[in-house]
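Asks: no sequence for this one, just the structure:
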């Protein structure tokens, strides 16, 4: 699925799923903009991709900041003159607890990154795609956007919002041959999920091993997903093979959720 000479902006790309997406796209010939709020880590990831024969450069980007979105897209256009792929991966995990005990600040913290941040980056990235009359926009949602889970209301709300935005954007951008899709990962042993498990263990008065086993028990295939599994789906959706797919949200969760 060669994507040679295309340009992709991947948010939250310094580590975890985002890094895997950046590496996979680069291996397929894409020049990847490794965007992350952690500029130093983004630079390390970009250098690793370049050392491996790919093309990448780092960009500091805070998805909560509208000006940051405008600046990173302007930098891409100045450097390459086009933007073909946007992957909205940047996100933050929940601090688990019954919703009636959560503060408004906690709700806003999650929504500002996972939902508002996605909106702001996509808003900035869309005009050049409309002008080109081509583009691929891929949002990273979650299994919890399709299967309710207790004690993570802000996170679930933000990921449900991602699917809603996916469908609305797909309708609006279809006339420009810009597709918009979402990927819904299941359980992946990243730094983000390890932090969630630690907090859930305290909440449920379980050991961390027992909490991990609780997740394993919900997965039909009986194994966690890897960042590369998500990256492979993103690469497919970015390719010409997916040219007639838009407005969809694809599960990559080992059978944790089938709808």
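Replies: Received the coordinates, thanks. Not measured: the values here are computed from a predicted model. Numbering: from 1, shown residues only.
Asks: C-alpha only now, for contacts and for neighbours.
Replies: OK.
Asks: show me where the stretch 151-259 of the chain has helices.
Replies: Taking DSSP state H, counting those that start in this stretch, the helices of the stretch 151-259 of the chain run over residues 153-173, 191-204, 208-216, 227-238.
Asks: angle of the second one against helix 208-216?
Replies: Put plainly, it is helix 191-204. 110 degrees (axes from the mean of the first three to the mean of the last three C-alpha atoms, to 10 degrees).
Asks: Spell out, range by range, the strands that occur in this structure.
Replies: Under the criterion DSSP state E, the chain contains strands at 7-11, 31-36, 55-60, 85-88, 135-140, 178-185, 249-252.
Asks: okay, pairing it with this:
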């Protein structure tokens, strides 16, 4: 089975992904900032864990190296971690908020993808899945910084696909819509359950070897766009 590095694994979609991937027999290195939650996840699933703050570039690169040390190689990178500090009009965002959202939502997946290519190109195989957001396809007021970073990730991922595919590496950009996670202040039961989103991600992993999904947009039934 494949070795998978998964970011943002301590809650929401990432937590459900870690559980389901381990149940299917994948070797998972799960990452997050909360060491206590990572410890619980390891006990529940048997996955390997590495604590890392993706707002720190050095920790981000170190995460990939530690994952290699733990399992030997990485066959699949799932850039799932993401954050939004708060919703606010453009004139109210702070420099600190901008830089943190840039670091986690755009720089971290770019750095991890860079490191993954160094391992995957010599093997002429591999897969990188970038969890973007339908926010990258819309212009939502009060979400300017988050949307900008997710649009940036979508653009980066599209170029990554073109550079990686000639080397046998699959790249997929996922655009999930509203999901009922702790990412939101209020519960939204009409939105997709994180476990449902995780199943959709795994379907991309389980496609036939001669098929690559470049992009996939999926939403809850209550969302039209």
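Replies: Nice, thanks for sending it over. Small disclaimer: the values here were computed from a predicted structure and weren't measured.
Asks: rewinding a little: output the helices of the stretch 151-259 of the first structure in JSON lines; the columns should cover distance to residue 31 of the first structure and mean neighbour count.
Replies: Shown next, in JSON lines, are those (distance: least, C-alpha to C-alpha, whole Å; neighbours: other C-alpha atoms under 10 Å):
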{"stretch": "helix 153-173", "distance to residue 31 of the first structure": "23", "mean neighbour count": "21"}
{"stretch": "helix 191-204", "distance to residue 31 of the first structure": "26", "mean neighbour count": "16"}
{"stretch": "helix 208-216", "distance to residue 31 of the first structure": "36", "mean neighbour count": "15"}
{"stretch": "helix 227-238", "distance to residue 31 of the first structure": "13", "mean neighbour count": "21"}
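Asks: so which of those gets nearest residue 255 of the first structure?
Replies: Between residue 255 of the first structure and those, the tightest spacing by C-alpha to C-alpha is seen for helix 208-216, at 10.8 Å.
Asks: Show me what that closest one is packed against.
Replies: helix 191-204 (3 or more C-alpha pairs under 8 Å, 6 or more residues apart in numbering; DSSP states H and E).
Asks: Next, the contact list for the residue most central in space within the second structure, please.
Replies: Nearest to the geometric centre of the second structure sits residue 80, at 1.4 Å (C-alpha atoms, centre = their mean). Contact partners of residue 80 of the second structure, counting by C-alpha atoms under 8 Å, 6 or more residues apart in numbering, are 6, 7, 8, 9, 13, 14, 130, 131, 132.
Asks: about what we covered before: can you tell me which of the helices of the stretch 151-259 of the first structure is nearest to residue 6 of the first structure?
Replies: Closest among the helices of the stretch 151-259 of the first structure, using C-alpha to C-alpha: helix 227-238, at 10.0 Å.
Asks: That closest one maps to which residues in the second structure?
Replies: On the second structure, the counterpart of helix 227-238 of the first structure by TM-score structural alignment is residues 194-205.
Asks: again, but for stretch 64-77 of the first structure
Replies: Alignment of stretch 64-77 of the first structure against the second structure: residues 55-68, by TM-score structural alignment.
Asks: cool, and stretch 147-157 of the first structure?
Replies: On the second structure, the counterpart of stretch 147-157 of the first structure by TM-score structural alignment is residues 138-148.
Asks: and the end-to-end length of that stretch?
Replies: With C-alpha to C-alpha, to the nearest Å applied, stretch 138-148 of the second structure spans 10 Å between its terminal residues.
Asks: how distant is it from the center of its chain?
Replies: Counting by C-alpha atoms, centre = their mean, to the nearest Å, stretch 138-148 of the second structure is centred 19 Å from the centre of its parent chain.
Asks: now swap in stretch 198-214 of the first structure and tell me
Replies: The answer for stretch 198-214 of the first structure is 25 Å, by C-alpha atoms, centre = their mean.
Asks: Against residue 156 of the first structure, how distant is the residue nearest to residue 198 of the first structure when sequence neighbours are not counted?
Replies: Spatial nearest neighbour of residue 198 of the first structure, excluding adjacent residues (C-alpha to C-alpha, 6 or more residues apart in numbering): residue 208 at 6.2 Å. The gap separating residue 208 of the first structure from residue 156 of the first structure is 22 Å, by C-alpha to C-alpha.
Asks: With residue 136 of the first structure instead?
Replies: 25 Å.
Asks: Equivalent analysis for residue 108 of the first structure, please.
Replies: In terms of C-alpha to C-alpha, residue 108 of the first structure sits 13 Å off from residue 156 of the first structure.
Asks: Equivalent analysis for residue 135 of the first structure, please.
Replies: 28 Å.
Asks: Check residue 127 of the first structure too.
Replies: According to C-alpha to C-alpha, residue 127 of the first structure and residue 156 of the first structure sit 29 Å apart.
Asks: Can you get me a residue count around residue 64 of the second structure?
Replies: If you count neighbours by other C-alpha atoms under 10 Å, residue 64 of the second structure ends up with 24.
Asks: That one contacts residue 112, correct?
Replies: Yes - applying C-alpha atoms under 8 Å, one finds residue 64 of the second structure in contact with residue 112, separated by 6.7 Å.
Asks: and the residue nearest to the centre of the second structure, how far is that from residue 138 of the second structure?
Replies: From residue 80 of the second structure to residue 138 of the second structure the distance is 20 Å (C-alpha to C-alpha).
Asks: and if you look at residue 223 of the second structure?
Replies: Counting by C-alpha to C-alpha, the gap from residue 223 of the second structure to residue 138 of the second structure is 13 Å.
Asks: Equivalent analysis for residue 194 of the second structure, please.
Replies: Taking C-alpha to C-alpha, one finds residue 194 of the second structure at 21 Å from residue 138 of the second structure.
Asks: OK, contacts around residue 93 of the first structure?
Replies: Per C-alpha under 8 Å, 6+ apart, neighbours of residue 93 of the first structure: 110, 155, 192, 193, 196.
Asks: of all those residues, which two lie farthest apart?
Replies: Longest span within the contacts of residue 93 of the first structure, C-alpha to C-alpha: 110 and 193, 14.5 Å.
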